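Q: here is my input; please provide its structure:
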Amino acid sequence: MTALRLVVAGSPAPAVPTLDALAASEHEIVRVISRPPAPLGRRRILTPTPVAARAVELGIPVLETTRLADLEPELLPLEIDLGIIVAYGGLVREPLLSWPRLGWINLHFSLLPRWRGAAPVQHAIIAGDEVTGATVFQLTPGLDEGDWFAQEREMIGAHRTAGALLEALSVSGAALTRRVVDGLAAGAIAARRQEGEPTFAPKLTRDDARIRWTEPVEAVHSRVRGVTPEPGAFSMLPDGTALKILEAAPARDLRPLDPGVCAVEGRRVLVGTATAPLELVRVQPAGRSAMSAGDWVRGLDADSLPVLS
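A: Purely as a prediction, here's the structure:
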């Protein structure tokens, strides 16, 4: 196997395991490309992306940009065999798309062609899918349309949030990406066409995170998990403030309630849906810290619990 000269583009934490896996391989990462530092926290301190920070720790030169075309004068003179992109947050267009000798491969967190787009893990959970996975495919101008080299399946489970599932996929996907890179270096792997009807996973909006209490409890619970931790599930209280729902679970063993109606059964805080109630476990009222649902209810008028909308 001939060692390849690589460029890796990525930004958020789920891309770090792939960077680590490739840095530990026989291949050489010539450059890492990431988004510029962003203001984080209450003090709005400019903070490098997790990928940029890790690349600095590994001693790999980092280029930061929101627009890859701006890097053409610096990148195009470099002799690169393969580009790898994992959640970079920007498009690769010509001439950079054809610049590496073997083109670019993309680690995408779904079983393509299902859930092409920016938020595949979140949409898979919201839709109630039982299985998802990771795909390494050849990057093309179309949205996640390229031929794929390898896939890894992952059961979603009944309780995992998008954050937890994405963390698991980032690890298995890193190993998958390294196998593909090694296979390309050895000339021992070929791509195959995507088959099946594609579905799409656009970036989530705040409206996607608002609970629809008129849906069945399974759909409500899936939405809560699918938008956790970002953008974060919420419902509106009668006073016009938002109640964030951090953790919840179906309560199929209890009597139905009208959609949005709150009730207390023993120590359990319940909200009605179209079918069984949803049990609230942890919540965060506006302007306050996260707390147990029981603590939240104890601060309310027990005789007039709110109706959520």
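
Q: all contacts plus neighbour counts: C-alpha atoms, from now on.
A: Noted.

Q: tell me the SS of Val92?
A: The three-state assignment at Val92 reads coil, by DSSP: H, G, I helix; E, B strand; the rest coil.

Q: so which bits of stretch 98-105 are buried?
A: Residues of stretch 98-105 classed as buried by neighbour count (16 or more other CA atoms under 10 Å): 98-100, 102-105.

Q: ignore what I typed, I meant stretch 284-292.
A: 284-285, 290.

Q: can I get the buried residues of stretch 98-105 in a markdown table including distance to Glu154 and secondary structure?
A: Below are those laid out as a markdown table (distance: CA to CA, whole Å; DSSP: H, G, I helix; E, B strand; the rest coil):
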| residue | distance to Glu154 | secondary structure |
| --- | --- | --- |
| Ser98 | 32 | helix |
| Trp99 | 33 | coil |
| Pro100 | 31 | coil |
| Leu102 | 28 | coil |
| Gly103 | 27 | coil |
| Trp104 | 24 | strand |
| Ile105 | 21 | strand |
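
Q: greatest separation within those residues: which pair is it?
A: The most widely separated members of these, counting by CA to CA, are Trp99 and Ile105 (12.5 Å).

Q: following the lengthiest helix in the chain, which helix or strand comes up?
A: As assigned by DSSP state H, the longest helix anywhere in the chain is helix 162-186. Counting by DSSP states H and E, the next helix or strand C-terminal to helix 162-186 is helix 217-226.

Q: for that next one, name the packing helices and strands.
A: helix 120-126, strand 242-250, strand 278-285 (3 or more CA pairs under 8 Å, 6 or more residues apart in numbering; DSSP states H and E).

Q: hmm, 10 Å instead?
A: In terms of contacts (3 or more CA pairs under 10 Å, 6 or more residues apart in numbering; DSSP states H and E), helix 217-226 is packed against helix 120-126, helix 162-186, strand 242-250, strand 278-285.

Q: re earlier: which other helices and strands does the longest helix of the chain contact?
A: So helix 162-186, by 3+ CA pairs under 10 Å, 6+ apart, packs with helix 16-23, strand 82-86, strand 104-108, helix 120-126, strand 131-138, strand 148-155, helix 217-226.

Q: let's see this one next to it:
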Amino acid sequence: MRIVFAGSPAAAVPSLEALAPHHEVAAVVTRAASPQGRRRTLTPTPVAAAAERLGLPVIEADRLDAAATDRIAALEPELAVVVAYGGLVREPLLSAPAHGWINLHFSLLPAYRGAAPVQRALMDGRTTTGVSVFRLVPELDAGPVVRMREAPVPEGATAGELLASLAELGAEELVAAVAAIADGTARFVEQEGAPSLAPKLALADGALDLALPAPEVLARWRGTTPEPGAHAELEGGERLKVLRLARSGAAPLPAGHAAIAGRAAVVGTGSAPLELVEVQPAGKRPMAGADWLRGRGGTATLLVGGAAPADRAAGAEASA
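A: Below is the predicted model of the structure:
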């Protein structure tokens, strides 16, 4: 098929690489290059870099406005495919391809509609997730589904790790969906059940409330790692990034109290202690939690009472 592919982050690259050998990719639509790193070097999106490797034409657009719509429509695609592009697809662009737009979404719809399905599922302590390929409609992630596949959540996986594995799984389902559309066997089924929302995470969502039981603290850490980043606040207001957190068999500690236990740095929660495996103090490089704590005399107090749960009914952003 003659397709247009829209995507931006690394999670979209496996889908582009899987589709390109089998179809005519008329263009790859991605967000514009942006400053990255401490030196703020202008860097193309991972999808743009993949398109260049594959020799595919690129349309850089932060919004699918009238100009982008005209450029895409002029290509006369039979189908448009979107994977985490980072913007809304509206009419008349939505109806421009003969077969419309299909979207790879990283949840079992209608669960976790929105921009952060993987993160929110981990924060909720889910042990099962999956991917869905559906047709875009004006309502957020509400279109009929053509492919769906369930997957277990690996023990201890962070949002970054889980998203990487779902990206590979989703690429397989996307290839199958496009093949079915091409040969006329695709069957789209309306979503069933009550939807839940997964709005984009803010920095405050990464705040760890150490007054909660250890499993809940771990769930929030997993869901906010690597983005927007899990953190706790020290007495005095200094923010401590928590890069790696793990279960611990250490003796109980008061919630928020950090101490050395054997060779490890552990911190108390509302139930069992957790190990601060790797941390990053403000203005410093990442380091082993035990090294950080020994540098403070072997003890520290982290404030309890992290961010309140986000309102799932507000602030949801389209997952396209």
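
Q: that older thread, now the helices and strands packed on helix 162-186 of structure 1 in JSON lines, with distance to Val8 of structure 1?
A: Below are these laid out as JSON lines (distance: least, CA to CA, whole Å):
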{"stretch": "helix 16-23", "distance to Val8 of structure 1": "7"}
{"stretch": "strand 82-86", "distance to Val8 of structure 1": "5"}
{"stretch": "strand 104-108", "distance to Val8 of structure 1": "9"}
{"stretch": "helix 120-126", "distance to Val8 of structure 1": "21"}
{"stretch": "strand 131-138", "distance to Val8 of structure 1": "14"}
{"stretch": "strand 148-155", "distance to Val8 of structure 1": "18"}
{"stretch": "helix 217-226", "distance to Val8 of structure 1": "28"}
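
Q: which among the ones you listed is found nearest to Arg35 of structure 1?
A: Distance to Arg35 of structure 1, taken as CA to CA, is lowest for strand 82-86 among these, at 12.0 Å.

Q: and the closest one, which stretch of structure 2?
A: Alignment of strand 82-86 of structure 1 against structure 2: residues 79-83, by TM-score structural alignment.

Q: now the matching stretch on structure 1. Mean distance?
A: Superposed on structure 1, stretch 79-83 of structure 2 shows a mean distance of 0.3 Å to its aligned residues (mean CA distance after the TM-score superposition for structure 1).

Q: chain center to that stretch, what's the gap?
A: Remark: stretch 79-83 of structure 2 is offset 18 Å from the chain centroid, using CA atoms, centre = their mean, to the nearest Å.

Q: go on, stretch 234-251 of structure 1?
A: Distance, centroid of stretch 234-251 of structure 1 to centroid of chain: 22 Å (CA atoms, centre = their mean).

Q: ok, stretch 266-283 of structure 1 next?
A: Using CA atoms, centre = their mean, the mean C-alpha position of stretch 266-283 of structure 1 is found 26 Å from that of the whole chain.

Q: so that stretch corresponds to what in structure 2?
A: Counting by TM-score structural alignment, stretch 266-283 of structure 1 corresponds to 262-279 in structure 2.

Q: quick revisit: rebuild the buried residues of stretch 98-105 of structure 1 as TSV, extending it with distance to Val264 of structure 1.
A: Shown next, in TSV, are the buried residues of stretch 98-105 of structure 1 (distance: CA to CA, whole Å):
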residue	distance to Val264 of structure 1
Ser98	61
Trp99	62
Pro100	61
Leu102	60
Gly103	58
Trp104	55
Ile105	52
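
Q: among these, which one lies nearest to Val136 of structure 1?
A: For the buried residues of stretch 98-105 of structure 1, the nearest to Val136 of structure 1 is Ile105 (6.5 Å; CA to CA).

Q: what residue in structure 1 is paired with Ser107 of structure 2?
A: By TM-score structural alignment, Ser107 of structure 2 lines up with Ser110.

Q: and for that match, the neighbour number?
A: 27 (other CA atoms under 10 Å).

Q: could you do Leu104 of structure 2 as well?
A: By other CA under 10 Å, the residues close to Leu104 of structure 2 number 29.

Q: and if you look at Ala162 of structure 1?
A: Ala162 of structure 1 has 27 neighbours, counted by other CA under 10 Å.

Q: just checking, it touches His123?
A: Yes. The criterion here is CA atoms under 10 Å, and Ala162 of structure 1 meets it with His123 at 8.9 Å.

Q: same list, the helices and strands packed on helix 217-226 of structure 1, but as JSON lines with distance to Ala302 of structure 1 please.
A: As requested, these are exported to JSON lines (distance: least, CA to CA, whole Å):
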{"stretch": "helix 120-126", "distance to Ala302 of structure 1": "32"}
{"stretch": "helix 162-186", "distance to Ala302 of structure 1": "33"}
{"stretch": "strand 242-250", "distance to Ala302 of structure 1": "17"}
{"stretch": "strand 278-285", "distance to Ala302 of structure 1": "16"}
